[in-house]
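> Give me a 3D structure for the following:
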Amino acid sequence: MGRDTAVQEFLARLTLGRSNGGLEQFHLIQSGRSLQVFPYAERLEKRTTRQLRGSLLHVWLFDGRCAVPDRANHLAYALVRDGVDPLTSLWGAVPAEGEMTL
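Predicted coordinates for the structure are as follows:
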């Protein structure tokens, strides 16, 4: 099985129910530690890229709510580095009073 086929099968199994061979969970392993992930498939956004030369294939899975703010409910998610004040770094993302945003 090629790299593209393996990744496409993994992504497809995330959307299938358990009775159809789908995945309910998977594990991310980093530095010998395992993190169990229970994705909510309806919210998942997927991005894949591959190198022009070589065998690397990149897959990004993320909650779609992290990509676009929910303006109606005044809710947004942000990734903030350790040691950075989130209020300072995010304040510029808040529109001024009366300012229109699309």
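> CA atoms for contacts and neighbours, from now on please.
Fine.
> which helix is the longest one in this structure?
Across the chain, the longest stretch assigned as helix under DSSP state H is helix 3-15.
> Can you spell out which helices and strands pack onto it?
The helices and strands touching helix 3-15, judged by 3 or more Cα pairs under 8 Å, 6 or more residues apart in numbering; DSSP states H and E, are strand 57-63.
> Could you give me the buried positions within the strand it packs on?
Neighbour counts over strand 57-63 (16 or more other Cα atoms under 10 Å) mark F62 as buried.
> what's next to it, contact-wise?
R3, D4, V7, R43, L44, E45, K46, R47, T48, T49, R50, Q51 (Cα atoms under 8 Å, 6 or more residues apart in numbering).
> between it and helix 3-15, how many degrees?
Relative orientation of strand 57-63 versus helix 3-15 (axes from the mean of the first three to the mean of the last three Cα atoms, to 10 degrees): 20 degrees.
> moving C-terminal of strand 57-63, what's the next helix or strand?
As assigned by DSSP states H and E, the chain's next helix or strand after strand 57-63 is helix 86-90.
> for that following helix, the distance to its chain's centre please.
21 Å (Cα atoms, centre = their mean, to the nearest Å).
> Here is a second sequence; please produce its structure as well for comparison:
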Amino acid sequence: MKLYLIREQADVFVDAAVADDHGQLLFVSLFGRDTAIQQFMSRLHLRGKEGGVDRLRFSNPETFDVELEVLVGDPNRLDKVTGRLPKENLFGNLVHAWIFDSSVVEVDKAGRSGWYVQTDLEASRLGHGDAIWRLVTALSPVPLLDHWREPVISMLGQAGVRVTRSVGDVCATRVALPDDFEAQISNLVVDGTLTESPESRFRTRSLFA
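So this is what the prediction gives:
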């Protein structure tokens, strides 16, 4: 496991961090002594003149180059979960903390957007197509058939399905449905791209081949 440094906070180390599509902190996984972790969390809620931080820079421990920079944004949107590593570990009494935007754990149905976060290992073994499609169907205001997956995701394009910047063994994808999503689905049904069954779509292709 590779641990990154935080330029703005000593004695706190990061194994994974993700920016959202606006460059703000979406998720970070931290390790450190209890005092250092608590100090860091407090500084997220303070103004700059009070010792607070409004941005975070995660640096490579070998080169000290900044590999990811994020804005803190409104700290009230951030949730946190903490736990302690077993005292028998090599590094002593350490706290493991996760700080994340609440949008990571629940979709915004009103705004028709949501996030899917996974480790790089999960992505390489399982891919993320199934998870992205589940997110699309959860956000959709109209029912979608499973065999529509490929044309619907293609329709959304990069604007609708976007992978954001990260460091460490994690990646995040944002899915956002456009305001005219229902109309676009309707158009695909009318032109025969979306059909009641995969077989009928194949027959339609054969007729016009």
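> one step back: what range does the longest helix of structure 1 cover in structure 2?
Helix 3-15 of structure 1 lines up with residues 33-45 of structure 2 when matched by TM-score structural alignment.
> out of the contacts of strand 57-63 of structure 1, which is most surrounded?
L44 (18 neighbours; other Cα atoms under 10 Å).
> Verify the contact between that residue and G64 for me.
Yes: judged on Cα atoms under 8 Å, L44 of structure 1 makes contact with G64 at a distance of 5.7 Å.
> burial measure for V18 of structure 2, as a count.
Around V18 of structure 2 there are 25 residues (other Cα under 10 Å).
> nope, A10 of structure 2 is what I was after
Neighbours of A10 of structure 2 using other Cα under 10 Å come to 12.
> got it, and V94 of structure 1?
Counted with other Cα under 10 Å, V94 of structure 1 comes out at 9.
> Equivalent analysis for G17 of structure 1, please.
The burial count for G17 of structure 1: 12, using other Cα under 10 Å.
> And it, how close does it get to G54 of structure 1?
Remark: distance between G17 of structure 1 and G54 of structure 1 (Cα to Cα, to the nearest Å) = 34 Å.
> before we move on, what about C66 of structure 1?
In terms of Cα to Cα, C66 of structure 1 sits 30 Å off from G54 of structure 1.
> Between the two, which has more neighbouring residues?
More crowded of C66 of structure 1 and G54, by other Cα under 10 Å: C66, with 16 against 7.
> Contacts only, for the corresponding residue of structure 2 for the more buried one.
Under the alignment (TM-score structural alignment), C66 of structure 1 maps onto V104 of structure 2. Contacts here follow Cα under 8 Å, 6+ apart; on that basis V104 of structure 2 touches L26, G114, W115, Y116, V117.
> In structure 1, which residues correspond to the longest strand seen in structure 2?
Identified as the longest strand of structure 2 according to DSSP state E is strand 9-19. With TM-score structural alignment applied, strand 9-19 of structure 2 matches no range in structure 1.
> List the buried residues in that strand.
Q9, V12, F13, V14, D15, A16, A17, V18, A19.
> Relative to R18 of structure 1, how far out is Q25 of structure 1?
Applying Cα to Cα to Q25 of structure 1 and R18 of structure 1 gives a distance of 10 Å.
> same deal with G32 of structure 1?
Taking Cα to Cα, one finds G32 of structure 1 at 28 Å from R18 of structure 1.
> Which one of those two is surrounded by more residues?
Using other Cα under 10 Å, the more surrounded residue of G32 of structure 1 and R18 is R18, with 11 against 7.
> State the number of residues packed around L14 of structure 1.
21.
> again but with L16 of structure 1, I slipped
With other Cα under 10 Å as criterion, L16 of structure 1 counts 14.
> picking that back up, just name whatever secondary elements the longest strand of structure 2 is in contact with.
Short answer (3+ Cα pairs under 8 Å, 6+ apart): strand 9-19 of structure 2 packs on strand 4-6, strand 25-32, helix 34-43, strand 166-168.
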